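S.K.: For reference, the sequence and a predicted model appear below.
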Amino acid sequence: MLDDFSKQCTQSKLANLCEQLVNTSKQKFLVNNGNIPKWEGAIEAIKNQPQGRIEYQSPYLKINSKNIDKDQLEYSLKQLMPWRKGPYQIENLSLDSEWRGDMKWDRLIQNIRPLKGRTVLDVGAGNGYFTYLMAITGAKIALGIEPFLLFNYQFQAIRALINNPPNAFILPLRLEDMPNECVFDTVFSMGVLYHQKDHMQHLQQLKNTMADDGELVLETLIIDSKYGDQIIPEDRYARMRNVWCLPSTDTLHDWLEQTRFKNIKLVDVTKTTPEEQRATHWIGGNTQSLKDFLDPNDENLTIEGLPAPKRAIFICNK
């Protein structure tokens, strides 16, 4: 996959960054992780399956393969659980991930600048569901960065099933690993901000990757203003660790202004529902999902007594 990335990278605006990105990624893959042999074995088995063309048929990213060995493919893909982002469909095998990513995509795609011909960065890309959508929608190259290695292997598994894959790539990098070069026309940060101890640093790092007049698509958890400017959870939030700050939309607008973004627009606020985040047999042994994270007596509160998850999408320019 890194060889394919290098080839496409050198033909794009990322050419000057290519060597550094590839070398850093190679180092990240060298970690001592006992699961890697299992993941690599799963991908080798998947490579024996027939390939097909990928397209978006809501809710699925669908790979139109013919004559897959459905049982073997399902077994191999389940070696890579939990599948959080998706959903995917390979011929008649539905990989129903925890999240219905199509619902988020449909909320944002009509509000952003067309991606055709653009160089795109997807921060915290997971297994690349959205990164593929960015490429299919017309991005010249869509680069996802995702430090969690399992999600990188999930991306490789899906890619192995695609004939003539689109110019979408996932590298095992954090935002701080990215070279300080202003090259990306559109930058997505979705479901990442609330995991940052320093939210202002994250916003500045996003800005540092963006080309002049580039567009930022920022999606994150927020609270209603009636709860104040922001909430800092003492321990967990909806059973998630490392949730550092939940701002109101006004507060988040102020943060973007302080980072000197322009044309700041709030384009969507949506409460997360069990239709969008749900337990499926693709998430492994821990079968809990959103409905288990909410107060059983009040769906407007989390199990910890905090406001239930609600997400906002902001769009702005450098």
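M.R.: Perfect, I can see it now.

S.K.: Every contact and neighbour count from this point should use C-alpha atoms.
M.R.: Noted.

S.K.: ok so residue 314 is a strand residue?
M.R.: Yes: under DSSP: H, G, I helix; E, B strand; the rest coil, residue 314 falls within a strand.

S.K.: show me the contacts for the nearest residue to it once chain neighbours are set aside.
M.R.: Excluding the flanking residues, the one nearest residue 314 by Cα to Cα, 6 or more residues apart in numbering is residue 266, at 4.5 Å. Residue 266 sits next to 249, 312-315 when contact means Cα atoms under 8 Å, 6 or more residues apart in numbering.

S.K.: next up, a second structure to put side by side with the first:
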Amino acid sequence: MTRPLDDVTAMIAQTRALGPDETLALRQAVWPDGQISAREADILFELNRVASAPSAEWVDFFVEAITVHIVEQAEPRGYVDDAKADWLMRAIDQDGKVDSLAELELLVKVIEKAENTPDRLKRYALDQIRNAVLHGEGPTRCGNGLLAGSIGTAEVRLLRRVLYATGGMAPAHINREEAELLFAIKDATLGGSNAPEWQTLFVQAMRLHLMTDQRFRALSHQDAARLHAFMADTSAGIGSFFGRMFKALGDSPAPEPEAQPLPVSEPGLSEAEEDWLQQMVDADGALDPLERALLKALAQD
């Protein structure tokens, strides 16, 4: 026979402990039928707030239980509507920020698990990760000693999971807002002790943004040479940017004698998108290593 929920929560509130034993007692009290009621979900959030040192077992249970409550129990299953998203953000955002790794992991898991979520929920999750990176505090730090202005492996992995999650703005899609957030993180962490995975994520996400949002077509070496020859004849706008790009990379291909513009049916960056990219690259006043890696990928991919 399981202990009544009120007895278990009273015990935890007194000891402020959420170890393996307490987690097992809670699992037996609130989840014998695989269902989590609204009251039980509220209790789990409150216990998560008061716990002094939640265990890994607690984080796993908390994330699993609340995800089931939000994503799988209500019809239609797999869809997080505005009401569910608002409840989740209110439950998490007691003091204007995510207070624990469990809460941030929950946000990410809901976005991953759902077939669709409101855009603002994904935006909220990305903002929490950005705040942890820029201010050197927050749920992903967990005593690892990183300072403000650095992005570690935990943050990179969380960013990747949110950006590529099926729920939210669109699967396999990086929109303009997300791209600019990544640029802001890059600029703020140029002098930091960053995880090597960060450059890879930045370049991959920017390429995906350009390919899906602006129909950027990856260039072969031959096409890159043809494009460079065409742009070299343009005195302003897109030509100045790509000319500077190839020069900065130290890989300016020789023009072919009969080089022609790429066909209109194979569009690359529009002038507006090229202007946006140039503006983002110029924002920090120098061609930094991540921007160099991005431009090289665009030219040589």
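M.R.: Looks like it came in fine. Here the structure is a predicted model, which is why all the values come from computation and not from measurement.

S.K.: what's the TM-score here?
M.R.: TM-score for the superposed chains, counting by TM-score structural alignment, normalised by the length of structure 2: 0.29, backed by 145 aligned residues with a Cα RMSD of 6.2 Å.

S.K.: any idea which of the contacts of residue 266 of structure 1 is closest to residue 270 of structure 1?
M.R.: Proximity of the contacts of residue 266 of structure 1 to residue 270 of structure 1 (Cα to Cα) peaks at residue 312, which lies at 6.5 Å.

S.K.: picking up where we left off before, now, which of the contacts of residue 266 of structure 1 sits nearest residue 135 of structure 1?
M.R.: Among these, residue 315 lies closest to residue 135 of structure 1 (Cα to Cα), at 19.4 Å.

S.K.: so where do the helices sit in the stretch 101-250 of structure 2?
M.R.: Counting by DSSP state H, counting those that start in this stretch, the stretch 101-250 of structure 2 has helices at residues 101-113, 119-135, 153-163, 176-188, 197-213, 221-231, 238-249.

S.K.: Tell me which of those sits most buried.
M.R.: helix 101-113 (a mean of 23; mean count of other Cα atoms under 10 Å).

S.K.: for that helix, packing partners?
M.R.: Judged by 3 or more Cα pairs under 8 Å, 6 or more residues apart in numbering; DSSP states H and E, helix 101-113 of structure 2 is in contact with helix 56-67, helix 119-135, helix 153-163.

S.K.: CSV for those helices, including distance to residue 198 of structure 2?
M.R.: What follows is these, written out as CSV (distance: least, Cα to Cα, whole Å):
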stretch, distance to residue 198 of structure 2
helix 56-67, 25
helix 119-135, 12
helix 153-163, 6
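
S.K.: closest to residue 185 of structure 2 out of those helices?
M.R.: Here helix 119-135 is closest among those (Cα to Cα), at 6.8 Å.

S.K.: so what secondary structure elements neighbour the closest one?
M.R.: Counting by 3+ Cα pairs under 8 Å, 6+ apart, helix 119-135 of structure 2 packs on helix 101-113, helix 153-163, helix 176-188.

S.K.: Dump the ones you listed to JSON lines, plus distance to residue 41 of structure 2.
M.R.: Converted to JSON lines, those look like this (distance: least, Cα to Cα, whole Å):
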{"stretch": "helix 101-113", "distance to residue 41 of structure 2": "13"}
{"stretch": "helix 153-163", "distance to residue 41 of structure 2": "23"}
{"stretch": "helix 176-188", "distance to residue 41 of structure 2": "30"}
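
S.K.: one step back: of the contacts of residue 266 of structure 1, grab the buried ones for ChimeraX.
M.R.: Buried subset of those, written as a ChimeraX selection, criterion 16 or more other Cα atoms under 10 Å:
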select :249,312,313,314,315
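
S.K.: List just the nearest of the contacts of residue 266 of structure 1 to residue 22 of structure 1.
M.R.: Once Cα to Cα is applied, the member of the contacts of residue 266 of structure 1 that ends up nearest residue 22 of structure 1 is residue 315, at 29.8 Å.

S.K.: Spit out the contact partners of the closest one.
M.R.: 112, 215-218, 263-267.

S.K.: In space, what's closest to it - neighbours in sequence excluded?
M.R.: residue 217 (4.8 Å).

S.K.: May I ask which helix or strand encompasses the one you found?
M.R.: strand 210-221 (DSSP states H and E).

S.K.: Quick one: list the elements packing against that strand.
M.R.: Packed next to strand 210-221 of structure 1, using 3+ Cα pairs under 8 Å, 6+ apart, are strand 184-190, strand 310-317.

S.K.: how about these, which one is nearest residue 150 of structure 1?
M.R.: Once those are compared by Cα to Cα, strand 184-190 is nearest, at 18.6 Å.

S.K.: in whichever helix or strand comes after the closest one, what counts as buried?
M.R.: Counting by DSSP H and E, the next helix or strand C-terminal to strand 184-190 of structure 1 is helix 199-208. For helix 199-208 of structure 1, the neighbour count (16+ other Cα under 10 Å) marks 199, 202-203, 205-208 as buried.
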